[in-house]
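>>> give me a 3D structure for the following:
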Amino acid sequence: MKPILKLVLAAAVACVATTASAAYPDKPIKLVVPFAPGGTVNLIGRLLAERLSHSLGQQVIVENKGGAGGTIGADFVAKSAPDGYTLLLASSSHQSFHPLLYKKLPYDPNKDFTQVALFAAVPNVLVVSNNVPAKNVREFVAHAKASPKKLFMGSAGNGSVNQLVGELFQHKTGTGFEHVPFKGAGPATVDLLAGQIDLMFVNLPNVIAHVQSGKVRALAVASARRVSSLPDVPTMAEAGVPDFVVDSWAGVLAPAGTPKAIVDKLSIEINKLAKDKATIDMLAAQGAIPLPGTSVEYGALVRFETERWSEVIRKANISLD
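I've put the predicted structure just below:
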């Protein structure tokens, strides 16, 4: 192909891309939630889709593609057209600790996505069965160290954020628990209510109703500040465990190669929504908090989380096939 023809074709492609970006969006957008309906990320995704539909003037449709710890839905988005019409509501696992846990993924977590914006976070909370006598974290740590048998810690599965937060707590407090992986936080919560396991580190929305009804006891939230829905529950720092802020966050990823103009437009709109009072109130009703953040801030958070979880995973010797 002659050089002049190459330049003409390149200019034509750039012109089409610019025009498409300017008109974006001119059809419905698919927001893939890589987990089954009913979970925390799903609730946040549906809230974001509803608010973003009004903001963008086009319907944003949530599509649940669960399985394999969120990797099936992520793989679908990674291999979708980079046109801004297929997005992923990613959890903190997708780019921070999945690459550390899985020996082989069907996509490259860092090269196959473009970070668009952060949106919301969910506090993790330490909850214990009513069979556990401790009323606060200090008593709980003393009880765990004095118990002749290890306490049973439930989680949503091997390599889940529940397990990782629990491993971090054990490292910081010198305690040791017997990890019991379940197929999701829901089944684990059922066994916690029944007293079959002793404790969980879990997303607040999964257990807030049970805490408020007194069926389980919340000892501390792993957040920078107390949450409005449980004002009497201290933060980990207040409870005597410093440097223990571990929120589970959610942000939007697009396939790599998505035009910058589209990424920037989405980032601006999502950040506006995350700062809007109506959105903040809706998130609070779900036990979540806003976490606005640009694509640059998203990348910085991923780097921080990757470094932190790399150490936890290494010390706990966690690996998945």
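>>> please make it C-alpha for all contacts and neighbour counts, starting now.
OK.
>>> spit out the contact partners of V246.
123-124, 165, 222-223 (Cα atoms under 8 Å, 6 or more residues apart in numbering).
>>> how much space between it and H98?
16 Å (Cα to Cα, to the nearest Å).
>>> quick check: closest non-adjacent residue to the spatially most central residue of the chain.
In the chain, the residue lying closest to the centroid (Cα atoms, centre = their mean) is S91, at 2.9 Å. Using Cα to Cα, 6 or more residues apart in numbering and skipping residues adjacent in sequence, the residue nearest S91 is A250, 4.5 Å away.
>>> kindly report the same for A288.
V122 (4.6 Å).
>>> count of residues packed around that neighbour?
27 (other Cα atoms under 10 Å).
>>> quick one: contacts for it?
40, 203-205, 247-249, 287-289.
>>> ok, back up a step: does the residue nearest to the centre of the chain touch W249 like I think?
Yes: at 5.8 Å, S91 counts as touching W249 under the criterion of Cα atoms under 8 Å.
>>> of the contacts of V246, just say which sits nearest to G154.
V165 (11.5 Å; Cα to Cα).
>>> for A156, see how far away the closest residue to the closest one other than its chain neighbours is.
Nearest residue to V165, sequence neighbours excluded (Cα to Cα, 6+ apart): F201, at 6.5 Å. F201 sits 10 Å away from A156, going by Cα to Cα.
>>> what about those two, which has more around it?
The neighbour count for F201 versus A156, taken as other Cα under 10 Å, is higher for F201 (28 against 23).
>>> quick revisit: what do F201 and A156 both touch?
Among the neighbours of F201, those also in contact with A156 (Cα under 8 Å, 6+ apart) are 162-163.
>>> can you show me the helices along the stretch 1-150 of the chain?
Using DSSP state H, counting those that start in this stretch, the helices of the stretch 1-150 of the chain run over residues 3-23, 40-56, 71-78, 93-96, 98-101, 137-146.
>>> minimum distance to L273: which of these has it?
Comparing these under Cα to Cα, the one sitting nearest is helix 40-56, at 7.2 Å.
>>> surely S295 and G251 touch.
No: assessed by Cα under 8 Å, S295 is found out of contact with G251, at 9.5 Å.
>>> between the two, who's got more neighbours?
G251 (26 against 20).
>>> identify, by residue count, the longest strand of this structure.
The longest strand of the chain (DSSP state E) is strand 113-122.
>>> what angle separates that one from helix 40-56?
Counting by axes from the mean of the first three to the mean of the last three Cα atoms, to 10 degrees, strand 113-122 lies at 110 degrees to helix 40-56.
>>> now do strand 113-122 and helix 71-78, the angle between them.
For strand 113-122 against helix 71-78, the angle by the same axes, to 10 degrees is 140 degrees.
>>> before we go on, could you also do this sequence so I can check it against the first one:
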Amino acid sequence: MRRRLHDLMCRIGRRAGRALGPLVGAAAIVAAPSALAQSVYPSKPVTFVIPAPPGGLTDQLGRVIGDRLTARLGERVLIDNRGGAGGNLATEFVARAAADGYTILMGTQGTHAANQYLYKSLKFDPAKDFIPVHSLLSISTGLVLRADQPYRTLKDLVDYARQNPGKLSIASAGNGTSSHLVSELFQRTAGVKFLHVPYKGSTPAMADLLGGQVDLSLDFTASTFPHIQAGKLRALVVTGPSRESMLPDVPTMAEAGYPQAQAVAWIGMFFPAGTPKPIVDRMQAEVSRTLQEPAVVETIRRLGGASFNLAGEDFAAFIRAEQSKWKTIIEQSGARLD
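Presented below is the predicted three-dimensional model:
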């Protein structure tokens, strides 16, 4: 009886195998193109979408890294500048792009940490619609004032500002920009109040600072250094975690007694959500190597930044911390952009 049952089960198994064979083969054929596409990635040009017009910091960095990745990947890296709406236009475009590894966003502190709190409604979710690939650069700002002003240290400035709330004015590149938000962070940490004067970019803000129309400004070191070197401006503090190579004698916020006011602007690479892991892994590895190339290191130094080497979950965890920090500051300041 047992033998007959065994023979019967074997015959059923052989018939089922013959019936399923074509289906299994078909599934393998369907899966093969996807697996093959990943194994030969990239097989066509890759596009970096930059949420800013040509010429800015993000654009300059993107072009240099794109050139180096072209050599590493064996396919051209194209640059697509899509400025506007604080980077939201470019970010939405990439969020809706095919998740095949051929469209990459050069995201920023704004697009992935601050904008969701500055705008009432976005057509993308920074957390759900993207895969953080790799950080690229961090850059601190410096609190500067005209060299003829009496404040020699940050303590001097804070002491005066506490006794005269709202009397000192501080320029920014515009509402919701990095310079604005970092100034709000510092004011709340130090217990001071400045008069915020927003401009349409850092260039007119710097012109008015030099001309005496405003008292203070927070700007990137690469922008302020020529004026500091010429004796027109004085830097009291830098906001990053370490001193700037261009300004080795200027203390950090932590050294000046305000570690909670430490902040950096940053740039990183993002794929649309759903991009296959082998493609993400390949890009992470190539970017990590690219950041060590002398030409890239020199570009980052020239831009006043520092290499920022976080990948995958480490980068994602950093972004979550940034979102929490800027959410609080934006809500406290009441800053809105729509």
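>>> picking up where we left off before, out of the helices of the stretch 1-150 of the first structure, nearest to V302 of the first structure?
helix 93-96 (5.5 Å).
>>> equivalent range in the second structure for that closest one?
Mapping helix 93-96 of the first structure onto the second structure (TM-score structural alignment) gives residues 110-113.
>>> flag every buried residue along stretch 90-108 of the second structure.
The neighbour-count check on stretch 90-108 of the second structure (16 or more other Cα atoms under 10 Å) flags 90-95, 97, 99-108 as buried.
>>> typo on my end, it should be stretch 199-218 of the second structure
Buried-residue list, stretch 199-218 of the second structure, by 16+ other Cα under 10 Å: 199, 202, 205-206, 208-210, 214-218.
>>> can you check stretch 135-152 of the first structure too?
Neighbour count says stretch 135-152 of the first structure has 136-137, 140-141, 143-145, 151-152 buried, by 16+ other Cα under 10 Å.
>>> sorry, back to before: in the second structure, what sits opposite the residue nearest to A288 of the first structure in the alignment?
V122 of the first structure maps onto I139 in the second structure, by TM-score structural alignment.
>>> look up how far M253 of the second structure lies from that match.
14 Å.
>>> D129 of the second structure now?
Taking Cα to Cα, one finds D129 of the second structure at 34 Å from M253 of the second structure.
>>> more crowded one of the two?
Shown here are D129 of the second structure and M253; by other Cα under 10 Å, M253 has more neighbours (25 against 18).
>>> trace that one over to the first structure, please.
Checking with TM-score structural alignment, M253 of the second structure has M236 as its match.
>>> got it, and G274 of the second structure?
So G274 of the second structure corresponds to G257, using TM-score structural alignment.
>>> its match contacts K79, doesn't it?
No: between G257 of the first structure and K79 there is no contact under Cα under 8 Å: 11.1 Å.
>>> so what sits against both of S295 and G251 of the first structure?
116-118.
>>> could I get those as JSON lines with neighbour count and distance to S129 of the first structure?
Formatted as JSON lines, the shared contacts of S295 and G251 of the first structure follow (neighbours: other Cα atoms under 10 Å; distance: Cα to Cα, whole Å):
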{"residue": "V116", "neighbour count": "31", "distance to S129 of the first structure": "39"}
{"residue": "A117", "neighbour count": "30", "distance to S129 of the first structure": "37"}
{"residue": "L118", "neighbour count": "29", "distance to S129 of the first structure": "33"}
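>>> give me the nearest residue to the equivalent of A20 of the first structure over in the second structure, chain neighbours excluded.
A20 of the first structure maps onto A37 of the second structure when the alignment is built from TM-score structural alignment. Excluding the flanking residues, the one nearest A37 of the second structure by Cα to Cα, 6+ apart is S43, at 7.7 Å.
>>> and the one you found, how close does it get to G87 of the second structure?
28 Å.
>>> higher neighbour count, those two?
G87 (21 against 14).
>>> that one against Q109, yeah?
No: using Cα under 8 Å, G87 of the second structure makes no contact with Q109, being 10.1 Å away.
>>> ok, and the contacts of V122 of the first structure in the second structure?
Of those, the ones still in contact in the second structure (both residues aligned by TM-score structural alignment, their matches' Cα atoms under 8 Å) are 203, 247-249, 287-289.
>>> got a markdown table for those residues, with neighbour count, secondary structure and distance to A209 of the first structure too?
Converted to a markdown table, these look like this (neighbours: other Cα atoms under 10 Å; DSSP: H, G, I helix; E, B strand; the rest coil; distance: Cα to Cα, whole Å):
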| residue | neighbour count | secondary structure | distance to A209 of the first structure |
| --- | --- | --- | --- |
| N203 | 25 | strand | 12 |
| D247 | 23 | coil | 19 |
| S248 | 24 | strand | 19 |
| W249 | 22 | strand | 21 |
| G287 | 22 | coil | 10 |
| A288 | 26 | coil | 14 |
| I289 | 23 | strand | 17 |
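>>> going by distance to P3 of the first structure, which of those wins?
The nearest one, if we look at these relative to P3 of the first structure and count by Cα to Cα, is W249, at 48.0 Å.
>>> list the contacts for the closest one?
91-92, 118-122, 291.
>>> how about a cut-off of 7 Å?
Going by Cα atoms under 7 Å, 6 or more residues apart in numbering, W249 of the first structure touches 91-92, 120-122.
>>> if I align to the second structure, which of those residues are still contacts?
Contacts conserved in the second structure for the contacts of W249 of the first structure, counting by both residues aligned by TM-score structural alignment, their matches' Cα atoms under 7 Å: 91-92, 120-122.
>>> OK, contacts around the residue nearest to the centre of the first structure?
Contacts of S91 of the first structure (Cα under 7 Å, 6+ apart): 249-251.
>>> just those now: which is nearest L56 of the first structure?
G251 (17.5 Å).
>>> aligned against the second structure, show me the partner of G287 of the first structure.
That one, G287 of the first structure, aligns with G304 by TM-score structural alignment.
>>> one more: K150 of the first structure?
With TM-score structural alignment as the criterion, K150 of the first structure matches K167.
>>> same deal with S248 of the first structure?
Match for S248 of the first structure (TM-score structural alignment): A265.
>>> you'd agree that match is up against L137?
No: in this structure, A265 of the second structure is not within contact of L137 by Cα atoms under 7 Å, at 8.4 Å.
>>> assign a three-state SS to the nearest residue to the match of G287 of the first structure once chain neighbours are set aside, would you?
In this structure, G304 of the second structure finds its nearest non-sequential neighbour in A222, 4.9 Å apart by Cα to Cα, 6+ apart. Under DSSP: H, G, I helix; E, B strand; the rest coil, the three-state class of A222 of the second structure is helix.
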